[in-house]
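# need coordinates for the following:
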Amino acid sequence: MSAEDGDAPIRVLVCDDQDLVRTGFVTIVDAQPDLEVVGEAADGRTAIRLAEQHHPDVVIMDIRMPRMDGIEATRSMAGPGVSDPAKVLIVTTFNLDVLVLDALRAGASGFLLKDARPAELLHAIRTVAAGEALLSPTVTRALIGRYAERVRPADRDHRELDALTAREREVLALIAEGLSNAEIALALVISHETVKTYVSRILGKLNLRDRVQAVVLAHRLGLTGDM
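Got it, this is the predicted structure:
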């Protein structure tokens, strides 16, 4: 998407209780011709109100904020039962990784570390806006691998995987390990477009919203390493 090409810019809501961090995000985003900040929030309740008011394409969400934290705000914006879920990009520090997992389960479309470079932030915003989940392979392996036991409630059944072909199960296992589409294509010796097709089919068959939910489901079922 490019505002210069006549398309509307990606509309971003920035939510962080630290003024310096929030201002930094706003400055970086507003400097891009295809991005536009439509609001700022320092707490979760304000974030929800502004999201309802402005309908942003992407919400940059901190986790620890006053009044209502980012996890509850994310659940209100993008959780189960929300008719028009927002696309939430969680920003955090690595020592809060256990909370990131809760945020992903609450409906977030991805996460980014606060020490990421500006280019990484911009890439993350554009990726999430395009409807793709953003998962850094390295951080995902550490994050979900370390806290896998937290996402294995007995609320899903292995039988639902019966709808998947053997190859789709293989792709799901690689997604759960944090591999990108390009890495999956290389591992399975197939094209990038073929991987995208497999991912789309997996999400559809399992009634999952995005790649993040696929990762969480795979770890809930304990599928990594045995598929």
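# alpha carbons only for contacts and neighbour counts from here, please
OK.
# now do the strands in this structure.
10-15, 35-41, 58-62, 88-92, 110-113 (DSSP state E).
# tell me which of these sits nearest to residue 1.
Of all the strands of the chain, strand 10-15 sits nearest to residue 1, with 7.5 Å by Cα to Cα.
# if we can go back for a sec, dump the strands of the chain into CSV; add distance to residue 205 as well.
Below are the strands of the chain laid out as CSV (distance: least, Cα to Cα, whole Å):
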stretch, distance to residue 205
strand 10-15, 30
strand 35-41, 33
strand 58-62, 26
strand 88-92, 23
strand 110-113, 21
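# which of those strands has the highest mean neighbour count?
strand 58-62 (a mean of 29; mean count of other Cα atoms under 10 Å).
# second chain to compare with the first, below:
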Amino acid sequence: MTEPPKSRSRVLIVEDHTLFAESLEVALSLEGYDVRRLPLPEEGGSLATLRSLALRINPRIVLLDLDLGRFGDGAALIAPLSRAGANVVVVTSSVDRARWGGCVRSGARKVLSKSAPLQETLATVRRLHQGLPVMSADELEGLLRAWGADALENQDKRRRLETLTPRERQVLSQLMDGSTVREIASTSVVSEATVRTQVKSILGKLQVSSQLAAVGMAHHVGWQPVTGQTSGNLPHMRHAGPARDS
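Below is the predicted model of the structure:
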């Protein structure tokens, strides 16, 4: 079977680190691929903007970073690009296997580490161009298992957060904003001792040992306060995707 010309395989690079993107572009261009870099708007724009721009290019293969700076988590682009027929390869600095599992569950064909040799990325593109598999069943199963275990853990963390009283949710949201116990007491017109008691209750219910750990848990599972809250408009659970470093 004759291999199709590489120029027919349009490769799109979605990456906000210019040097890394340029390295990929040069290496793939030298191999004969039709390589494009997605232009990231300097001002304005969102993930929806990037999605529209990427789909307009109609790539066969997409090399996607997860950390897209002010645009947010690139994982949100995996499903729409995959549904459009693109082979999405995530190239990330994240070492979180659960997050990798989430990517393949959304449709990514492969997840590669940025610390891996460039040849590994090139080899993956070559195999996709040839219509060959790029991930073994064992690798896929391992990543999905890691994602599943993390999802169960996050579910338990959300359950603990739901046990907080309205006042405790309000205090936690203020801790997430960087307020100190003294500042919370001042704005709430209560004593510092009262706030410390509330914080202690929060830590007990969340089963953590520090304010930092409580804030980290809330961020990790996507718990966010309602903006512009008042005493009658308290924070609640919003089941967004986990927020992780990429």
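# overlay them and tell me the TM-score.
Overlay of the two chains. TM-score (TM-score structural alignment, normalised by the length of the first structure): 0.53; 144 aligned residues with a Cα RMSD of 2.9 Å.
# going by neighbour count, which residues in the longest helix along the first structure are buried?
Longest helix in the first structure, counting residues (DSSP state H): helix 192-205. For helix 192-205 of the first structure, a neighbour-count test (16 or more other Cα atoms under 10 Å) marks 195, 198-199, 202-203 as buried.
# and those, which two are furthest apart?
Maximum distance among these (Cα to Cα): 12.3 Å, for 195 and 203.
# ok, back up a step: the second structure: matching residues for the longest helix of the first structure?
Helix 192-205 of the first structure corresponds to no residues in the second structure, going by TM-score structural alignment.
# against which helices or strands is that helix packed?
helix 166-176, helix 181-188, helix 211-220 (3 or more Cα pairs under 8 Å, 6 or more residues apart in numbering; DSSP states H and E).
# redo these as TSV? Include mean neighbour count and distance to residue 128 of the first structure.
Formatted as TSV, those follow (neighbours: other Cα atoms under 10 Å; distance: least, Cα to Cα, whole Å):
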stretch	mean neighbour count	distance to residue 128 of the first structure
helix 166-176	20	17
helix 181-188	16	15
helix 211-220	22	11
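# need those helices in TSV with distance to residue 82 of the first structure, can you?
Shown next, in TSV, are these (distance: least, Cα to Cα, whole Å):
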stretch	distance to residue 82 of the first structure
helix 166-176	25
helix 181-188	28
helix 211-220	15
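# what about residue 95 of the first structure, how many neighbours?
Look at residue 95 of the first structure: counted by other Cα atoms under 10 Å, it has 9 neighbours.
# swap that for residue 70 of the second structure, please
Residue 70 of the second structure has 12 nearby residues by other Cα under 10 Å.
# now residue 16 of the first structure
27.
# wait, it touches residue 46, no?
No: Residue 16 of the first structure is beyond contact range of residue 46, at 10.6 Å (criterion: Cα atoms under 8 Å).
# in the longest helix belonging to the second structure, which residues are buried?
For the second structure, the helix with the greatest residue count under DSSP H is helix 137-162. By neighbour count on 16+ other Cα under 10 Å, the buried set for helix 137-162 of the second structure is 140, 143-147, 150-151, 154, 157-158, 161-162.
# ok so, going back, and residue 78 of the first structure, which of the helices and strands packed on helix 192-205 of the first structure is closest to it?
Nearest to residue 78 of the first structure, of these and by Cα to Cα, is helix 211-220 at 12.1 Å.
# for the second structure, which segments count as helices?
Counting by DSSP H, the helices of the second structure are 18-30, 47-57, 78-83, 97-106, 118-129, 137-162, 166-176, 181-188, 192-206, 211-220.
# of all the helices and strands packed on helix 192-205 of the first structure, which one is nearest residue 30 of the first structure?
The minimum distance between residue 30 of the first structure and those falls on helix 211-220, with 27.2 Å, by Cα to Cα.
# what packs against the closest one?
Against helix 211-220 of the first structure (3+ Cα pairs under 8 Å, 6+ apart) you get helix 97-105, helix 166-176, helix 192-205.
# which one of the helices and strands packed on helix 192-205 of the first structure lies nearest to residue 101 of the first structure?
Among these, the nearest to residue 101 of the first structure by Cα to Cα is helix 211-220 (8.5 Å).
# distance between the closest one and the chain's centre?
Helix 211-220 of the first structure has its C-alpha centroid displaced from the chain centroid by 11 Å (Cα atoms, centre = their mean, to the nearest Å).
# then stretch 46-64 of the first structure?
From the chain centre to the centre of stretch 46-64 of the first structure is a distance of 15 Å (Cα atoms, centre = their mean).
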